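Asks: Predicted model and sequence follow; I will ask about them next.
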Amino acid sequence: MKVNGFLSEMQALKMEATNTSRPATGAQVSADFGAALQDAIQNVNGLQKTSSELSSRFDQGDRSVSLSDVMIARNKSSVAFEATVQVRNKLVEAYKELMNMPV
């Protein structure tokens, strides 16, 4: 999956969330967020697998795979992984902030 595609998907989810006419329950929001997060992680995993496969094929001498293809796939997976780590960091930070709130 392309990073631009991931960005447009996230923007579409944002628009969908802001345009709802009925209020969502906590369970619905949790399920939607969980599904979106799971899809994003699976996309990152897919990019990493693709990068690894292309790298292996290039190392084995497959002439249909160029060095530029390997480098592009590796950079895509790196950017996607870094974005996932940043999202995780923000979620942990938000969780810690919620836990430190007085009741």
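Replies: Okay, I see it. Numbers count the residues shown, from 1 in each chain.

Asks: make it CA atoms for all contacts and neighbour counts henceforth
Replies: OK.

Asks: Run a quick neighbour tally on Gln38.
Replies: For Gln38, the number of neighbouring residues by other CA atoms under 10 Å comes to 12.

Asks: which residues are in contact with stretch 58-72?
Replies: Under the contact criterion CA atoms under 8 Å, 6 or more residues apart in numbering, stretch 58-72 has outside partners Ser51, Leu54, Ser55, Arg57.

Asks: Output the residues you listed in CSV; the columns should cover secondary structure.
Replies: Putting these into CSV (DSSP: H, G, I helix; E, B strand; the rest coil) gives the following:
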residue, secondary structure
Ser51, helix
Leu54, helix
Ser55, helix
Arg57, helix
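
Asks: now, among those, which is nearest to Phe81?
Replies: Nearest to Phe81 among the contacts of stretch 58-72, counting by CA to CA, is Ser51 at 12.1 Å.

Asks: this is the other structure I want to compare:
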Amino acid sequence: MTHSVTSILSQIRSFQTQASQPLASPLGEMPRTNAIPTGAPGSIGAPAPASFSDTLRGALSGVNEAQAKSGALARDFELGVPGADLAKVMVASQQSQIAFRATVEVRNRLVQAYQDVMNMPL
């Protein structure tokens, strides 16, 4: 169980790193420069680094979307809507269930880290 949480945390970190990297040039090369960006964070031309709260908010909205999609597919299947077959419903249900479990594990890990920091002697 701990391995899966560590894996999810490393994926979140890699997505955050990818989001903060500049886009590649048309030739596939990364621009090389020693210049320090002068624009304020969030200004036009300077990409704002992704914060932890933005990354977490995006992950939670993804879980919410997966659960909403799963619920809509299940409802469509129950109503007999064409194109809503059982396989799609089951796959969407499992995906939303796994995403929710991963979210709960990350939350538990964050709470445990917070408690560890709060219990540190000064």
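Replies: Yes, it's here. Quick caveat, the model's predicted, so the values are computed rather than measured.

Asks: State the helix or strand in which the most centrally placed residue in structure 1 lies.
Replies: When CA atoms, centre = their mean is applied to structure 1, the residue found nearest the centroid is Ala40 (3.4 Å). Per DSSP states H and E, Ala40 of structure 1 falls inside helix 26-59.

Asks: I'd like the next helix or strand past that helix.
Replies: helix 67-99.

Asks: Could you list the buried residues of the helix or strand where Thr6 of structure 2 lies?
Replies: Mapping Thr6 of structure 2 onto the secondary structure by DSSP H and E places it in helix 2-20. Within helix 2-20 of structure 2, the residues scored as buried using 16 or more other CA atoms under 10 Å are Val5, Ile8, Ile12, Gln16.

Asks: and if you look at stretch 61-80 of structure 2?
Replies: In stretch 61-80 of structure 2, counting by 16+ other CA under 10 Å, buried: Val63, Ala66, Gln67, Lys69, Ser70, Gly71, Leu73, Ala74, Asp76, Phe77.

Asks: What does the second one correspond to in structure 1?
Replies: Put plainly, it is Ala66 of structure 2. Under the alignment (TM-score structural alignment), Ala66 of structure 2 pairs with Leu47 of structure 1.

Asks: quick one: the nearest residue to its match once chain neighbours are set aside and Gln42 of structure 1, what's the gap?
Replies: Leaving aside its sequence neighbours, Leu47 of structure 1 sits nearest to Ser77 (CA to CA, 6 or more residues apart in numbering; 5.1 Å). Look at Ser77 of structure 1 and Gln42 of structure 1: by CA to CA, to the nearest Å, they are 12 Å apart.

Asks: Out of the buried residues of stretch 61-80 of structure 2, the closest to Thr103 of structure 2 would be?
Replies: Using CA to CA, Val63 is the member of the buried residues of stretch 61-80 of structure 2 that lies nearest Thr103 of structure 2, at 7.9 Å.

Asks: Could you find the closest non-adjacent residue to that closest one?
Replies: Leaving aside its chain neighbours, Val63 of structure 2 sits nearest to Ala99 (5.8 Å; criterion: CA to CA, 6+ apart).

Asks: The one you found reaches Ser61, doesn't it?
Replies: No: if you go by CA atoms under 8 Å, Ala99 of structure 2 and Ser61 don't touch, sitting 10.9 Å apart.

Asks: OK, contacts around Val29 of structure 1?
Replies: Applying CA under 8 Å, 6+ apart to Val29 of structure 1 gives no contacts.
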